[in-house]
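Participant: what shape does this take:
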Amino acid sequence: MKKESIISQYEAAKERFAELGVDTDAAMDALDATEISMHCWQGDDVIGFEGSGQELSGGILTTGNYPGRARNAEELRADYEKAFSLIPGKKRANLHEFYLETGGKFVDRDEVEVKYFENWMQWAKEQGINLDFNTSMFSHPKADAGYTLASYDEDIRKFWVEHGIRCRDIAAEMGKRQGSPCVLNHWMVDGSKDAPVDRYDRRALFIKSLDEIRSKDISKDYVLDAIESKLFGIGLESFTVGSGELALGYAVSRDILLTCDLGHFHPTESVADKVSAVLQFLDKMLVHTSRPVRWDSDHVVLQNDETMALMQEIVRANALQRVYIALDFFDASINRIAAWVIGTRATQKALLSALLEPQKLLLDAERKGDTTFRLALVEEMKNMPVNAVWDYYCEKNGVPVGMDWFGEVKQYEKDVLLGRD
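Facilitator: Alright, predicted model coming up:
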């Protein structure tokens, strides 16, 4: 699309939105100020760089064998950079612990140190982005029994506690160097395939272990701990230690972030509805945009009803400064960089659409009891020219407009990805 056409369509859209009291420039400014944390595990199928050959476990399953998977950190960073170049706005890079770089030496997860992430921190500084971090308590021989922090085996439990402690130290160094808190997400595999007799003691052990991990006093200027719940996983269908209730209780009682993933609840539950409830009790929270299909299958994020509703609720609650937004999906059946671009841009477009809502008109109608007008206006907004504003936003940010990004991905695939074994 020609630049002149993009500008003219934007000006027309700007007038349409202004008639409803919406400032499109202010909406784009708000989008510009919102960082989206892009997850590293989309680029390599959640394999990591430990070199242990351990298969995925903990309810995680990556399907497909599309060519070009990143085989090392250098390739993953190059792929990240290509994706960054096709996505407008501010980005962060979200790392799991097992994306460490050891120079070929095997380092177990209870021995990980800051030095194994020096290259990542230097790269982030060069890119002008910030890093987030995750403990990696799955896909490991000491997680094969289904329990980590809630294990009856004290050696196994202590192993994972030490892993968590070391991850907090790494996250603290990241946050300190980048001048922005590193969001450290804690998600654990713990659970069982069949219904257990003992749920209470397992959960007591789980909480004890989390408290031990967090026993060191680290400033929130450096690390923001978050706990992520899950409904169930493959092989863990009947019992999940870190359920929604446990995670919420722990987050509120310990004053840390709660992580709500779009795929980690019953299909009839609305994560969007949880935002206004959680933020009554917590100062901040973390959300993961994903796309469950029948279960937590972590499909590539789309601008679907669930993503739209989540972003609407964040904006309607005036919570953009209180909610951290990260991506969490992995698809090895399609071009992995395209998956990043599609998912991130979909999240951003959903957020822009929410920012372009005529909130004053909607709130005035609702508070007057005029639900008929409210319903009519909400429905009318679905066909407002949001895409004209999005195209202009992309043009202003110097990234491809519309589907123009796809040609660049296919060229990169031809030049780079297809050359990988």
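Participant: going forward, measure contacts and count neighbours with C-alpha atoms only.
Facilitator: OK.
Participant: what about residue 126, how many neighbours?
Facilitator: Neighbours of residue 126 under the rule other C-alpha atoms under 10 Å: 9.
Participant: tell me the spacing between residue 34 and residue 351.
Facilitator: Distance, residue 34 to residue 351, by C-alpha to C-alpha, to the nearest Å: 9 Å.
Participant: so the two - more neighbours on which side?
Facilitator: Between residue 34 and residue 351, counted using other C-alpha under 10 Å, residue 351 has the larger neighbour count: 27 against 19.
Participant: hmm, the more buried one is touching residue 308, no?
Facilitator: Yes: judged on C-alpha atoms under 8 Å, residue 351 makes contact with residue 308 at a distance of 7.2 Å.
Participant: residue ranges for the strands of the stretch 251-400 of the chain, please.
Facilitator: 257-261, 285-289, 291-293, 295-299, 323-327 (DSSP state E, counting those that start in this stretch).
Participant: how about these in TSV, adding mean neighbour count?
Facilitator: TSV is the format used below for these (neighbours: other C-alpha atoms under 10 Å):
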stretch	mean neighbour count
strand 257-261	27
strand 285-289	24
strand 291-293	18
strand 295-299	20
strand 323-327	22
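Participant: CSV for those, including distance to residue 413?
Facilitator: As requested, the strands of the stretch 251-400 of the chain are arranged in CSV below (distance: least, C-alpha to C-alpha, whole Å):
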stretch, distance to residue 413
strand 257-261, 30
strand 285-289, 26
strand 291-293, 25
strand 295-299, 21
strand 323-327, 22
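Participant: one more, please, to line up against the first structure:
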Amino acid sequence: MFNEKYIEDSYKLAKDIYAEWGVDVENAMDRLAKISISMHCWQGDDVKGFENPEGELTGGIQTTGNYPGRARTAEELRNDLDQAFSLIPGKHKLNLHAIYLENEGEFVDRDEIEPKHFKNWVEWAKEKGIGLDFNPTLFSHEKADDGFTLTHPDKEIRDFWIEHCKRSRKIGEYFGKELGQTAVTNIWIPDGFKDNPVDRFGPRKRLKEALDEITAEKIDPKYNLDAVESKLFGIGSESYVAGSHEFYLGYAMQNDPILCMDAGHYHPTEVVSNKISAVMPFLDEILLHVSRPVRWDSDHVIILDDELQAIAEEIVRPGFEDRVHIGLDFFDASINRVAAWVIGTRNMLKALLKAMLEPTEKLKEMELEGDYTSRLALTEEFKTYPWQAVWNYYCYQNDIPVSNDYLDQIWKYEEKTLNNRV
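Facilitator: Next up, the predicted model:
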């Protein structure tokens, strides 16, 4: 779409425009290159996994759509991921769920998973030079069909899930040791009640005790970081969720796990962007699951909307890049799944770059001086500054298709590969 001369000339013009405000465009691109987005594997196969690919999703998880080309095997999923990563600038990570194990045709239950079941993922990640994150899978299982896992009143079932989470932490440690990049192992549970419970405290007491047992063995944070993810409500747990924001915020402040905040896991009038600065004075690190809720936690592909930009600004303006782990969490089966990864991840990177091209220190000075008029005028003007020219050049530098040129490769891959999956 754009030739080399146009990309370079546009970039030089943009560079000069930003320089008038003291913004170092090259520094912004260098800063962006250091950020690894943790791209989620479950977009590629509609959260089926390989434990039992024909199984039904439970635990408040749903996908909609039947676009052709869903990955059916780990090899197909890795091929799709290769295609997606080839269209995204920078070096990133892959976020795996436990159900994406490779068990060589022999059923392995959740409390029996081991690092060996993920050795192919590690070898693939080594070849690509990327890191891996991990998640125990506490849904879509007969022992979670009643909606309870770590809070289950039946100790035998609760112990099953505790063991699953313990083993998941060891797999995260394995990833960290093998790949030389810290793995984040994130725990999310669907536990809750459809209607108003009488005992709200009991499940939360059991959850705390379960988490204490899961994390009792200390793992070097160089290899693995534990995270806990809250939710406001879910399908089948509309009235009460044991793992609420307040519960996990308290647990993270008192213990080692880092807090995970998912953009779709709060009341529709709440936004994650406003919560980042609220928790960072008390927590060393946080994990974000960036998604796009449409009236509820519907996990739409992220677009470059106001909230995504606000999330990026709340990471960049205070310089939190080293303290915020950015993961993505959306799954759309109504469009090309590889394109969904590419569109969403590129949008996250665009938002971060746009935030890095802002003269933040000058705007802070205006704010401290009470010059709110200039602050408003300039923040609005910078929304339409030529950041796109810098983004195009960044892609060009990284030998990544510029603008929507990546679509040509998406359609070729669909015709050659995805359409042959029946």
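Participant: how about the residue nearest to the spatial centre of the first structure: what's its closest non-neighbour residue?
Facilitator: Centroid-nearest residue in the first structure, with C-alpha atoms, centre = their mean: residue 326, separated by 2.3 Å. Once flanking residues are discounted, residue 326 of the first structure sits nearest to residue 37: 4.4 Å by C-alpha to C-alpha, 6 or more residues apart in numbering.
Participant: quick one: the strands in the stretch 51-200 of the second structure?
Facilitator: 93-97, 131-135, 183-187, 192-193.
Participant: between the second one and strand 183-187, how big is the angle?
Facilitator: With axes from the mean of the first three to the mean of the last three C-alpha atoms, to 10 degrees as the criterion, the two stretches strand 131-135 of the second structure and strand 183-187 enclose an angle of 20 degrees.
Participant: quick one: average offset of strand 131-135 of the second structure versus the first structure, please.
Facilitator: Strand 131-135 of the second structure differs from its equivalent in the first structure by a mean of 0.4 Å after superposition (mean C-alpha distance after the TM-score superposition for the first structure).
Participant: what range does that strand cover in the first structure?
Facilitator: Using TM-score structural alignment, strand 131-135 of the second structure lines up with residues 130-134 of the first structure.
Participant: hmm, who's touching that stretch?
Facilitator: For stretch 130-134 of the first structure, contacts defined as C-alpha atoms under 8 Å, 6 or more residues apart in numbering pick out 37, 91-97, 121, 124, 167, 171, 174-175, 178, 180, 182-187.
Participant: let's see that with 7 Å instead.
Facilitator: Stretch 130-134 of the first structure is contacted from outside by 92-97, 124, 171, 174, 178, 182-186, using C-alpha atoms under 7 Å, 6 or more residues apart in numbering.
Participant: before we move on, what about stretch 304-313 of the first structure?
Facilitator: With contacts defined as C-alpha under 7 Å, 6+ apart, stretch 304-313 of the first structure is touched by 271, 272, 275, 289, 347, 350, 351, 354.
Participant: so who does the second one touch?
Facilitator: Just to be clear, that refers to residue 272 of the first structure. Contacts of residue 272 of the first structure (C-alpha under 7 Å, 6+ apart): 309, 310, 313.
Participant: now tabulate those in CSV and tack on distance to residue 421 of the first structure and neighbour count.
Facilitator: Listed next are the contacts of residue 272 of the first structure as CSV, based on distance: C-alpha to C-alpha, whole Å; neighbours: other C-alpha atoms under 10 Å:
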residue, distance to residue 421 of the first structure, neighbour count
309, 41, 19
310, 39, 24
313, 44, 20
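Participant: which ones among those residues map onto helices?
Facilitator: Those of the contacts of residue 272 of the first structure mapping onto helices are 309, 310, 313, per DSSP state H.
Participant: okay, the last one and residue 390 of the first structure: tell me how far apart.
Facilitator: The one in question is residue 313 of the first structure. Using C-alpha to C-alpha, residue 313 of the first structure is found at 20 Å from residue 390 of the first structure.
Participant: and the match of strand 131-135 of the second structure, how far out from the chain middle?
Facilitator: Relative to the mean C-alpha coordinate of its chain, stretch 130-134 of the first structure is positioned 10 Å out (C-alpha atoms, centre = their mean, to the nearest Å).
Participant: kindly report the same for stretch 10-26 of the first structure.
Facilitator: Distance, centroid of stretch 10-26 of the first structure to centroid of chain: 30 Å (C-alpha atoms, centre = their mean).
Participant: can you name the residues in contact with it?
Facilitator: So stretch 10-26 of the first structure is contacted by 356, 358, 385, 388, 389, 392 (C-alpha under 7 Å, 6+ apart).
Participant: ok, and what's touching stretch 396-412 of the first structure?
Facilitator: When contacts are defined by C-alpha under 7 Å, 6+ apart, stretch 396-412 of the first structure is touched by residues 85, 86, 87, 88, 338, 391, 394, 395.
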